[in-house]
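Q: pasting a predicted model and its sequence here:
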Amino acid sequence: MSDPQDPDPQNAAPPRAGALGRLGEEASLLCYALQFLTRLPIPSAAAGHGPDRLARAARWFPVAGALVGLGAGLVFAAAALALPPLAAAALALAAGMALTGALHEDGLSDTLDGLGGGFTRERALEIMRDSRIGAYGAAGIGLGLLARAGALAAFAPMEGLAALVAAHAAGRAAMIPAIRFAGYARAEGAAASVAGGMPGGAFPASVLLAALVCGAAAGWAGLAALAAAYLAATAVLARLLRRLGGYTGDGLGAMEQAGEIAALLVLAALLPG
């Protein structure tokens, strides 16, 4: 009989990570979220690897969005001091797309082309894989840029900075309910690994992070913008579920764009003056 004070090392539980280890892991997950959502040069060693990495990092999407919004907002605040509001808005939008590689605009375009031009589920998914842009996609990107630029033009420099931080955080947060609760429409894809794989506490954590960021940036107006972003993205998700039976990576981009636009419009109505 083995000595109970000398357990088999193979059966022993692994040591728990300390507080510093946990903080380091969360920082690594934030780096992974930034690596996935932006073009920032995040080293792979900082982001880590693993099949469940994206699902665990999704709760940090609002913070990643806030950092993109901060970059775009700083451009807006500086440009608005010397340029007309619409020109400053255009530069801020360009900065945001440069930071993300127009990732979400591309998703919006592909989603609209697929849903608008595909009369069957299979055809819609095929069109969404096509890198070429169609009439629905071009119109959607144009209208989205017009709506965002028009909303930004209503802000004073520092208001615009706050609005962009809140709107970008809200837009990324708006993707997470689909990741947590909906199924993926394809058997494989860039975002397939995250479908249904979020830990149980990750979704509430993402809502809390989004609320903290949006509230800190724009007060109660930021919280109203976050609610509007969730509603807009839910409407897009409902359409995808009806047509495709699930979401896709492009669909997540469309949800982000719908959420970001809705958030900016609400902030334009509530913040100025």
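A: That came through fine. Residues are numbered from 1 along each chain as shown.
Q: make it CA atoms for all contacts and neighbour counts henceforth
A: Will do.
Q: which ones are touching the residue most central in space within the chain?
A: Closest to where the C-alpha atoms of the chain average out (Cα atoms, centre = their mean) is R172, at 2.3 Å. By Cα atoms under 8 Å, 6 or more residues apart in numbering, the contact list for R172 reads F61, P62, A64, G65, E256, G259, E260.
Q: columns secondary structure, distance to G118 and neighbour count on top of the residues you listed, output as CSV?
A: Shown next, in CSV, are the contacts of R172 (DSSP: H, G, I helix; E, B strand; the rest coil; distance: Cα to Cα, whole Å; neighbours: other Cα atoms under 10 Å):
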residue, secondary structure, distance to G118, neighbour count
F61, helix, 30, 29
P62, helix, 32, 33
A64, helix, 33, 25
G65, helix, 31, 31
E256, helix, 22, 33
G259, helix, 24, 33
E260, helix, 26, 32
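Q: closest to I133 among those residues?
A: Closest to I133 out of the contacts of R172 is E256 (18.8 Å), distances taken as Cα to Cα.
Q: coming back round to it: now the contacts of R172 in JSON lines, with distance to E159?
A: Output for the contacts of R172, formatted as JSON lines (distance: Cα to Cα, whole Å):
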{"residue": "F61", "distance to E159": "23"}
{"residue": "P62", "distance to E159": "19"}
{"residue": "A64", "distance to E159": "20"}
{"residue": "G65", "distance to E159": "17"}
{"residue": "E256", "distance to E159": "21"}
{"residue": "G259", "distance to E159": "19"}
{"residue": "E260", "distance to E159": "16"}
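Q: comparison target below:
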Amino acid sequence: MTGSDRTAPASRPPAADGAASAPRSSNPLRATLSDIALALSFLTLVPVPAAALSAGSMARAAGWFPLVGAGIGTAAGGVRAATAPLFGDAPATVIALIVLVGITGALHQDGLADSADGLGVRGDRERRLAVMRDSAIGVFGMLALLGWGLLLLTTLTPLSDAHVLAALIAAGALSRAAALLHAKATPPARRDGLGAGFTVHPGALAAGAATGVAAALLAAGPARGALAIATAALVAAASVVWARRTLGGRTGDTLGATVALCELAVCLALAASWQ
């Protein structure tokens, strides 16, 4: 799930690509730990030893994406709580968002920008896909990133540290679960690229969805957790409809955009419920 089809899994840590098709280890615990390590190395810039990835499979590792997303949200929320007493809520929220984006290498924001450029261009499906694959970010991409950042900043700044942490955990987990649903419900738009190569094992999809739901309920409580889950489901459904109608299927960019938009939507919904 990268933010761009310009980068296949091999553009993340080299071991991830080789591990994607690795046979399942005879040791279930080792295989599970390798899958978790593969999910972590694929979604973040956290260094993971190549040996830890040797028994991993990307189709199974995808089930751990929501857990990694919850961890990213925890890190960003923890930074907000740690820095707010020093700098104030607004600067601390900016720092937290830098962590949120930086820990993934702007993986999903790149997909959001490219998807916005593809949506804004005039032309047919092939023209849109060509624009999305271009390394340059256009006006629509810049506007999408600016809107995403400003909306998330102004949404989280007024919230208490505890609410920011809860929102980012729920958003981090559910957004990755939404991307798994997007991947499962849309065919590849191209024969090459990450969108074509990224597959999700049915068991991994079920595990990822369950993890996302559990994280949201634990972080935000039953009622608000249910609101976050419903919001994420709506974003996932909308992303599937958009990708199918506009591009003919998924790409790495649409997967990344789904994560970014779902994070924002979940935070908006929870912030509204706390007003």
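A: That came in fine, so what should we check first? Remember, predicted model here, so these are calculated numbers, not experimental data.
Q: which position in structure 2 aligns with the residue nearest to the centre of structure 1?
A: Counting by TM-score structural alignment, R172 of structure 1 corresponds to R176 in structure 2.
Q: what about the closest residue to that match other than its chain neighbours, distance to A206 of structure 2?
A: Excluding its sequence neighbours, the residue lying closest to R176 of structure 2 (Cα to Cα, 6 or more residues apart in numbering) is P66, at 4.9 Å. The gap separating P66 of structure 2 from A206 of structure 2 is 11 Å, by Cα to Cα, to the nearest Å.
Q: is it true that A185 of structure 2 touches W242?
A: No - A185 of structure 2 lies out of contact with W242 (Cα atoms under 8 Å); the separation is 11.7 Å.
Q: returning to what we had before: now do the match of R172 of structure 1 against A183 of structure 2, distance only.
A: Taking Cα to Cα, one finds R176 of structure 2 at 11 Å from A183 of structure 2.
Q: same check, this time on S135 of structure 2
A: Counting by Cα to Cα - S135 of structure 2 and A183 of structure 2 are separated by 23 Å.
Q: out of the two, which sits in the busier spot?
A: A183 (27 against 11; other Cα atoms under 10 Å).
Q: ok, now which ones touch that one?
A: A183 of structure 2 sits next to G195, F198, T199, V200, R250, L255 when contact means Cα under 8 Å, 6+ apart.
Q: run a quick neighbour tally on the alignment partner in structure 1 of the fifth one.
A: Applying TM-score structural alignment, one finds that R250 of structure 2 aligns to Y247 in structure 1. Applying the criterion other Cα under 10 Å, we find 27 residues in the vicinity of Y247 of structure 1.
Q: quick one: the helix or strand hosting A177 of structure 2 to structure 1 mean distance?
A: In this structure, A177 of structure 2 is located in helix 161-185 according to DSSP states H and E. Its aligned residues in structure 1 lie a mean 1.3 Å from helix 161-185 of structure 2 after superposition (mean Cα distance after the TM-score superposition for structure 1).
Q: now do the helix or strand just after that helix: which elements does it pack against?
A: Sequence order places helix 194-197 as the next helix or strand after helix 161-185 of structure 2, per DSSP H and E. If you count contacts as 3 or more Cα pairs under 8 Å, 6 or more residues apart in numbering; DSSP states H and E, helix 194-197 of structure 2 packs onto helix 252-273.
Q: same thing but at 7 Å, please
A: Helices and strands touching helix 194-197 of structure 2, as assessed by 3 or more Cα pairs under 7 Å, 6 or more residues apart in numbering; DSSP states H and E, are absent.
Q: Provide the aligned range in structure 2 for stretch 26-46 of structure 1.
A: So stretch 26-46 of structure 1 sits over residues 32-52 in structure 2, by TM-score structural alignment.
Q: of the contacts of A183 of structure 2, which are reproduced in structure 1?
A: Retained in structure 1: F198, T199, V200, out of the contacts of A183 of structure 2 (criterion both residues aligned by TM-score structural alignment, their matches' Cα atoms under 8 Å).
Q: need the counterpart of I261 of structure 1 in structure 2.
A: Checking TM-score structural alignment: I261 of structure 1 goes with L264.
Q: tell me how many other residues surround the closest residue to that match other than its chain neighbours.
A: Excluding the flanking residues, the one nearest L264 of structure 2 by Cα to Cα, 6+ apart is L152, at 6.1 Å. For L152 of structure 2, the neighbour count with other Cα under 10 Å is 19.
Q: where's L152 of structure 2, which helix or strand?
A: Per DSSP H and E: L152 of structure 2 is located in helix 139-156.
Q: next, the mean deviation of that helix compared to structure 1.
A: Averaged out, helix 139-156 of structure 2 is 0.7 Å away (mean Cα distance after the TM-score superposition for structure 1).
Q: what does that helix correspond to over in structure 1?
A: With TM-score structural alignment as the criterion, helix 139-156 of structure 2 aligns to 135-152.
Q: and that stretch, how far out from the chain middle?
A: Remark: stretch 135-152 of structure 1 is offset 18 Å from the chain centroid, using Cα atoms, centre = their mean, to the nearest Å.
Q: list the buried ones in that stretch?
A: 136-138, 140-141, 144-146, 148-152 (16 or more other Cα atoms under 10 Å).
Q: hmm, who's touching it?
A: 86, 89-90, 105, 108-110, 112-113, 116, 160, 261, 264-265, 268 (Cα atoms under 7 Å, 6 or more residues apart in numbering).
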